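Novice: The following comprises the amino acid sequence and a computationally predicted model.
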Amino acid sequence: MAELPDAAEEAPEFCRRMARAVEYELASLRAVPPDERLALRTERFRRLGSAL
């Protein structure tokens, strides 16, 4: 499926959208206490290892 609009044709706007998405995700992560983030990350990596 084609990417609409094509990022190569509108690079500055694409970069702005990506920056907003990254900013949103980082803000979401910062809202979770550090010890909880660590526990979630540890569990996620354990599940990845068990899937092999």
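Specialist: Perfect, thanks for sending it. Please read these numbers as outputs of a predicted model, since none were measured by experiment. Numbering: from 1, shown residues only.
Novice: From here on, just use CA atoms for contacts and neighbour counts.
Specialist: Fine.
Novice: same for the helix or strand where R41 lies, what does it pack against?
Specialist: Following DSSP states H and E, the helix or strand that holds R41 is helix 34-50. Here helix 34-50 touches no other helix or strand, going by 3 or more Cα pairs under 8 Å, 6 or more residues apart in numbering; DSSP states H and E.
Novice: Structure two is appended below for comparative analysis:
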Amino acid sequence: MEKLKFFDLKAKKYFETDKYEVVVKETKRGKIKIAFAVSPYTNKKFARIIGPAK
């Protein structure tokens, strides 16, 4: 997987990782892909929207 940049809200820092889980969620506007990763600073799970699911 390619590296993605996430933002840790607790530590207020960005981190890059290639260890993330991609989930497809259904919204009112259609399906979107969301990546979830664990922060190395706080060990909490944070999300990032990747884009629309095809």
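Specialist: Thanks, I have it. All values derive from a computational prediction rather than experimental measurement.
Novice: TM-score of the superposed pair?
Specialist: The pair, once superposed, lands on a TM-score of 0.20 when counted by TM-score structural alignment, normalised by the length of structure 1; 18 aligned residues with a Cα RMSD of 3.1 Å.
Novice: circling back to that earlier point, now the helix holding R41 of structure 1: buried residues?
Specialist: Judged by neighbour count (16 or more other Cα atoms under 10 Å), helix 34-50 of structure 1 contains no buried residues.
Novice: contact partners of that helix?
Specialist: Contact partners of helix 34-50 of structure 1, identified using Cα atoms under 8 Å, 6 or more residues apart in numbering, comprise L29.
Novice: Isn't I50 of structure 2 up against A35?
Specialist: Yes - shown here, I50 of structure 2 and A35 form a contact pair, counting by Cα atoms under 8 Å, at 6.6 Å.
Novice: higher neighbour count, those two?
Specialist: Set side by side, I50 of structure 2 and A35 show unequal neighbour counts under other Cα atoms under 10 Å, the larger going to A35 at 18 against 14.
Novice: wait, the more buried one sits on V23?
Specialist: Yes - with contact defined as Cα under 8 Å, A35 of structure 2 counts as touching V23 (6.3 Å).
Novice: Touching both of those two, which residues are there?
Specialist: With the criterion set as Cα under 8 Å, 6+ apart, the contacts of A35 of structure 2 and V23 do not overlap.
Novice: What ranges does structure 2 have for its strands?
Specialist: 4-8, 13-17, 21-27, 30-38, 45-52 (DSSP state E).
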